[in-house]
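Asks: sequence and predicted structure below; questions after.
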Amino acid sequence: MRERVGWAPEMALILGSGLGRLAEAADETTVVPAAEIPGYPESTVEGHSGKLVFGALEDTRVVFVQGRVHLYEGYPVQKIAMPVRLVHALGADRMLVTNSAGGINRTFDPGTLMFITSHLNMAFASPGVGAGAGPARQRSDEEQAPFYEPGWTSRAEQVALDLGLDARRGTYAWTLGPSYETKAEVRALEQLGADAVGMSTVPEVIQAHQLGMAVLGLSTITNPAAGLAPGGLDHDEVLEVSERVRGDLMKLVRGIVRVADA
């Protein structure tokens, strides 16, 4: 990868459902298909084209990770987190992770942007546990730090406010999937303090945290959580709302990259 790209990225951006086109915002890009990377997990979900896109964004060298893999696709959780280990080994010490999520907080309308301040690991899986996780060890001081960097989150929130975007803060619940949640599950997650729910992000954040990377999480609320939505949901709705807010997200992502080290 170093030979193909020729320089080290400073930041990784992991893109969720329908958000892959955000990589078009970068300049002077080099694209590496996931299929050409040994050991890289292949995504099987529509809207997740597997590739790494290296480029410049707001005078920062970045790598976009397109085509994330979910636990329900059958891969071990350690394999799901492999792209995070790869971009960190290439030099990235910051990670912006995005996703599309169902809104549990009843004040979150579709199109709301939510900065993740904490998460619930309802899939009860971690890349730090099991085969391939490495030897057991005591948690370091860095691992006691918040999973989502408070300073970067605050600066990003100000960028969103300056752009006039409907941005909130909240807790993201990770569930296994691929089925949507039942009404009972949504009620339970609401009681546990979740503001949004989805099927990704948390294993990548756990891996980045273990590697000492600074993390900012951003959810696009594309729909009410399944248990709250009259008439049911489908993946096309997720992609439709993601497309509608794409322009605002591109502006916001540029601002988030710009203030990462402020």
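Replies: Nice, thanks for sending it over. Residues are numbered from 1 along each chain as shown.
Asks: switch to C-alpha atoms for all contacts and neighbour counts from now on
Replies: Will do.
Asks: doesn't residue 10 make contact with residue 62?
Replies: Yes. With contact defined as C-alpha atoms under 8 Å, residue 62 and residue 10 form a contacting pair (5.8 Å).
Asks: ok, those two, which is more surrounded?
Replies: Neighbour tally, residue 62 and residue 10, criterion other C-alpha atoms under 10 Å: the higher count belongs to residue 62, 28 against 18.
Asks: from residue 253, how far out is that one?
Replies: 12 Å (C-alpha to C-alpha, to the nearest Å).
Asks: structure two is appended below for comparative analysis:
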Amino acid sequence: MIDLTEHQQQVESAVAFIRSRISEPFEVLIQLGTGLGELARAMQVDCSLNYADIPYFPEATVASHAGNLVVGTLAGKRTAILQGRFHYYEGYTAREVAFPVRVLALLGASTAIITNAGGGLNPTFQPGNIMVLNDHINLLGDNPLRGPNIDAWGPRFPDLSTPYDPELSQLTMKLASRLGLEEVVSGTYVCVPGPSLETPAETRFLRMIGADAVGMSSVPEILVALHAGMRVLGLSVVANVNDPDHFQPILIDDIITAASRAEPRLQQLIVQILAELTP
């Protein structure tokens, strides 16, 4: 059984620590995934904290995940950026993976922009596409909301009929068109445990169940953000697209490289979203 009292105390300790070090609250939370850690360079930074210094934050162990919480102003909005995340395949539970999002929700964030790098499943996609999530499938076998519920944090059974905020998604597609980013698409994201990459048969199965892109992250954080009542926008950089009938090797270094190439376009899009974001 999950020790809810201990978990609540850990979250509240992290909340108090961060609150004592920021000058103003923030309204937007942005989580940056594999190969997508540079957005903070565009921010007017007030405070940067290493995850290792924040009480009870897990340790970031994956390459390209810097492990910093950066707070400041971006495109006129008070913003907290999570440079890097934790993953189920690192040995963390879904609750531990989503710990930072729970903390930042309690610090006042009302909008979450969750990004990742994934593999394309939709045969019409191309490497470098940015997919706006319109739905997801959770195949982790774990859920960060499992166990006793803290009613003050959110409902026991959160509704997921519209997991991704329609207004944010529509704004993103409109801005992509305005910016000439024709490679921005939309689709369903499936989260798998990893760390092994998909076999041809698994790729075929994931296509059959309706997924357009696959990755090993984001869903635990998204579930906690929704539980906390936040508006959520999900963005996945499609690093590669594999045809299960003509399968090619998938190398994690290639995924990081492809995500890094797409990062300037993703950064441009996120900055414009923030500039037009309404409370």
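Replies: On my side now, so go ahead. What you are looking at is a predicted structure, and each value in this text was computed from that prediction instead of being measured.
Asks: related to what we said a few turns ago, what do residue 62 and residue 10 of structure 1 both touch?
Replies: Taking C-alpha atoms under 8 Å, 6 or more residues apart in numbering as the criterion, residue 62 of structure 1 and residue 10 both touch residue 92.
Asks: in which helix or strand would I find the equivalent of residue 156 of structure 1 over in structure 2?
Replies: Residue mapping for residue 156 of structure 1 onto structure 2 gives residue 172, with TM-score structural alignment as the criterion. Taking DSSP states H and E as the criterion, residue 172 of structure 2 maps to helix 166-178.
Asks: mean per-residue distance, that helix versus structure 1.
Replies: Mean deviation of helix 166-178 of structure 2 from its aligned counterpart in structure 1 after superposition (mean C-alpha distance after the TM-score superposition for structure 1): 0.7 Å.
Asks: now which residue in structure 2 aligns to residue 74 of structure 1?
Replies: Under the alignment (TM-score structural alignment), residue 74 of structure 1 maps onto residue 91.
Asks: and stretch 246-253 of structure 2, how far from the chain's centre?
Replies: The gap between where stretch 246-253 of structure 2 is centred and where its chain is centred comes out at 23 Å by C-alpha atoms, centre = their mean, to the nearest Å.
Asks: I misspoke; the intended subject was stretch 82-93 of structure 1.
Replies: How far stretch 82-93 of structure 1 lies from its chain's middle: 14 Å, per C-alpha atoms, centre = their mean.
Asks: just the buried residues of it, please?
Replies: For stretch 82-93 of structure 1, burial by neighbour count (16 or more other C-alpha atoms under 10 Å) applies to 82, 83, 84, 85, 87, 88, 90, 92, 93.
Asks: find the helix or strand that the nearest residue to residue 75 of structure 2 once chain neighbours are set aside is a member of.
Replies: Spatial nearest neighbour of residue 75 of structure 2, excluding adjacent residues (C-alpha to C-alpha, 6 or more residues apart in numbering): residue 275 at 5.0 Å. Here residue 275 of structure 2 is covered by helix 252-276, with elements defined by DSSP H and E.
Asks: one more: residue 186 of structure 1?
Replies: Assessed by DSSP H and E, residue 186 of structure 1 sits inside helix 183-192.
Asks: and what of residue 31 of structure 2?
Replies: Of the helices and strands defined by DSSP H and E, residue 31 of structure 2 is found in strand 28-32.
Asks: what's that strand in contact with?
Replies: By C-alpha under 8 Å, 6+ apart, the residues outside strand 28-32 of structure 2 that reach it are 77-85, 104, 109-116.
Asks: kindly report the same for stretch 113-130 of structure 1.
Replies: When contacts are taken as C-alpha under 8 Å, 6+ apart, the neighbours of stretch 113-130 of structure 1 outside the stretch itself are 77-78, 81, 133-134, 147-148, 150, 153, 157, 165-176, 194, 202-203, 206-207, 210, 216-221.
Asks: now, of these, which are buried?
Replies: Of these, these count as buried by 16+ other C-alpha under 10 Å: 77-78, 81, 147-148, 153, 157, 165, 167-176, 194, 202-203, 206-207, 210, 216-221.
Asks: these in helices, which ones?
Replies: Mapping those onto helices (DSSP state H) picks out 77, 78, 153, 157, 202, 203, 206, 207, 210.
Asks: wait, the fifth one sits on residue 176?
Replies: No. The pair formed by residue 202 of structure 1 and residue 176 falls short of the contact definition of C-alpha under 8 Å, at 10.8 Å.
Asks: so the match of residue 156 of structure 1 touches residue 271, yeah?
Replies: No. Using C-alpha under 8 Å, residue 172 of structure 2 is not in contact with residue 271, being 10.7 Å away.
Asks: mark which of the contacts of stretch 113-130 of structure 1 are part of strands, please.
Replies: For those, the ones inside strands are 167-174, 216-221, with DSSP state E as the criterion.
Asks: just the strands in the stretch 1-150 of structure 2 please.
Replies: Listed in chain order, the strands found in the stretch 1-150 of structure 2 under DSSP state E, counting those that start in this stretch are 28-32, 44-50, 68-74, 77-83, 111-120, 130-138.
Asks: now the fifth one on structure 1. Mean distance?
Replies: Spelled out, it's strand 111-120 of structure 2. Between strand 111-120 of structure 2 and the aligned residues of structure 1, the post-superposition mean distance stands at 0.3 Å (mean C-alpha distance after the TM-score superposition for structure 1).
Asks: what packs against that strand?
Replies: For strand 111-120 of structure 2, the helices and strands in contact under the criterion 3 or more C-alpha pairs under 8 Å, 6 or more residues apart in numbering; DSSP states H and E are strand 28-32, strand 213-215, helix 219-227, strand 231-241, helix 252-276.
Asks: need those in JSON lines with distance to residue 135 of structure 2, can you?
Replies: Formatted as JSON lines, the entries for those read as follows, by distance: least, C-alpha to C-alpha, whole Å:
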{"stretch": "strand 28-32", "distance to residue 135 of structure 2": "18"}
{"stretch": "strand 213-215", "distance to residue 135 of structure 2": "11"}
{"stretch": "helix 219-227", "distance to residue 135 of structure 2": "10"}
{"stretch": "strand 231-241", "distance to residue 135 of structure 2": "9"}
{"stretch": "helix 252-276", "distance to residue 135 of structure 2": "19"}
